[in-house]
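*Asks:* what's the 3D shape of this:
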Amino acid sequence: MADAKKSHDPDEQLDITALAEDGADIDLTEISFDGGSDEVETLRAERDDMRDRFMRALADAENARKRGDRDRREAEQYGGSKLSRDMLPVYDNLRRALDAVTDEQKATAGPVIEGVELTLRELVNVFSKHGITAIAPQVGDTFDPQLHQAMFEAPLPGTKAGEIIQVMTEGFMLHDRLLRPAQVGVSSTPAS
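*Replies:* Predicted coordinates for the structure are as follows:
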């Protein structure tokens, strides 16, 4: 038993379990692990590096998921903007056709005009279903460059500079984005 307490050669393997079975008293403070501290520090550095890489990869994956969700939502809301923009002249032409109808034409071609009105109403319903809303400025409204496009400026007595004096075409929004500005004429009457 006294042999268990004798000094230990660091290069020699020590079977602690065999000594414990023999009933030897083992003092673990006397066992040295020379050269092990460098290895432990290396392993800790590797662990820290791997943890850092893992956290970065996790953050990148989360950012990619959020970016993908945002792109998907934008595609759902604004993916049809090109088609919507291409349909606006159809709306404009139907509106012009109805604006040009006289009372005499209504009497003679009533069902045709009613068909055009129904077609325009259905187109407006489809626009509404897909988040397209009209920007319909009125004469006398103030010009807003975020929503309106000035097609001309003219001095008009009785108006103030920046007032809308004529509306050529309505504008449209697709959800919260401008699809097409309203085309208007603007007063350039100087302040008196």
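
*Asks:* C-alpha only now, for contacts and for neighbours.
*Replies:* OK.

*Asks:* A helix includes residue 107, no?
*Replies:* Yes - Residue 107: assigned to a helix according to DSSP: H, G, I helix; E, B strand; the rest coil.

*Asks:* look up how far residue 114 lies from it.
*Replies:* 11 Å (CA to CA, to the nearest Å).

*Asks:* where does the residue nearest the centre of the chain sit, in terms of helix or strand?
*Replies:* Central residue of the chain (CA atoms, centre = their mean): residue 70, 4.1 Å from the mean position. For residue 70, the element it lies in under DSSP states H and E is helix 36-78.

*Asks:* which residues touch the helix or strand following that helix?
*Replies:* Reading on from helix 36-78 to the C-terminus, the next helix or strand found by DSSP H and E is helix 81-99. Outside of helix 81-99, the residues that reach it under the criterion CA atoms under 8 Å, 6 or more residues apart in numbering are 113, 116, 117, 120, 123, 169, 174, 179, 180.

*Asks:* another for comparison:
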Amino acid sequence: MTQEQHESTPSNPDPAEGAPDAASDSVEAQLAEQIELLKAEVEQARAQGLLERADLENQRKRLAREIESARRFANERLLSALVPVFDALEAGLANASDADPLRAGMELTLRELARATEANGLSTLAPAPGDPFNPEHHQAMSIVEVPGVPPGAVAQVFQKGYLLNERLLRPAMVAVAKAD
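*Replies:* Next up is the predicted model:
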């Protein structure tokens, strides 16, 4: 058969070709449904992966904060134990006369101790009379009437307080001026 004959010969149309086949439609519907289910599973797995990644990142950040906090406050027990040494040296200096030969040694010891503890984050909390009373940093031991000091202000300091990296280690013990 030549090309011309082939083109002019009518082809035998298959009656099933043009008509929709119920079985193939059913298979296509099932495949489409499976595709949609698989797409949903993939999306769910992707969302779960993102949640787990975010959770791991949050845990990493929390651990880093905890490590930083532990590093900053690791020496808290040691510095707390040194606070009474400050008190003893300051009391000794308050009672020592200027002619006392031990005074210079106590002053040097106090300066060196202060330098070493400040390098590790310890700072003194010593309010002056007239400073406002701060309940977060001061412990009121008494309320006294003091002329010239405004009510609610520190009237007298009994004992210095201390902060370790801006966190209260020991409050300052003070007397507070009362209202007239």
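
*Asks:* about what we covered before: okay if I get the contacts of helix 81-99 of the first structure as JSON lines plus distance to residue 33 of the first structure and neighbour count?
*Replies:* Shown next, in JSON lines, are the contacts of helix 81-99 of the first structure (distance: CA to CA, whole Å; neighbours: other CA atoms under 10 Å):
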{"residue": "113", "distance to residue 33 of the first structure": "99", "neighbour count": "17"}
{"residue": "116", "distance to residue 33 of the first structure": "94", "neighbour count": "16"}
{"residue": "117", "distance to residue 33 of the first structure": "93", "neighbour count": "16"}
{"residue": "120", "distance to residue 33 of the first structure": "89", "neighbour count": "19"}
{"residue": "123", "distance to residue 33 of the first structure": "84", "neighbour count": "17"}
{"residue": "169", "distance to residue 33 of the first structure": "87", "neighbour count": "20"}
{"residue": "174", "distance to residue 33 of the first structure": "72", "neighbour count": "21"}
{"residue": "179", "distance to residue 33 of the first structure": "74", "neighbour count": "21"}
{"residue": "180", "distance to residue 33 of the first structure": "78", "neighbour count": "20"}
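
*Asks:* between those, which is nearest residue 17 of the first structure?
*Replies:* Checking the contacts of helix 81-99 of the first structure against residue 17 of the first structure with CA to CA, the nearest one is residue 174 at 77.5 Å.

*Asks:* the counterpart of the closest one in the second structure and residue 55 of the second structure: what is the separation?
*Replies:* Residue correspondence, TM-score structural alignment: residue 174 of the first structure in this structure matches residue 164 in the second structure. Distance of residue 164 of the second structure to residue 55 of the second structure, computed by CA to CA: 32 Å.

*Asks:* again, but for residue 94 of the second structure
*Replies:* 57 Å.

*Asks:* with residue 24 of the second structure instead?
*Replies:* Applying CA to CA, the value for residue 24 of the second structure to residue 55 of the second structure is 46 Å.

*Asks:* ok, the match of residue 174 of the first structure - contacts?
*Replies:* Residue 164 of the second structure makes contact with 73, 76, 121, 122, 123 under the criterion CA under 8 Å, 6+ apart.

*Asks:* overlap between those residues and the first structure?
*Replies:* Compared against the first structure with both residues aligned by TM-score structural alignment, their matches' CA atoms under 8 Å, those retain 73, 76, 121, 122, 123.

*Asks:* what about residue 144 of the second structure, how many residues nearby?
*Replies:* When counting by other CA atoms under 10 Å, one arrives at 15 neighbours for residue 144 of the second structure.

*Asks:* my error: substitute residue 69 of the first structure in the last question.
*Replies:* Residues lying near residue 69 of the first structure (other CA under 10 Å) number 12.
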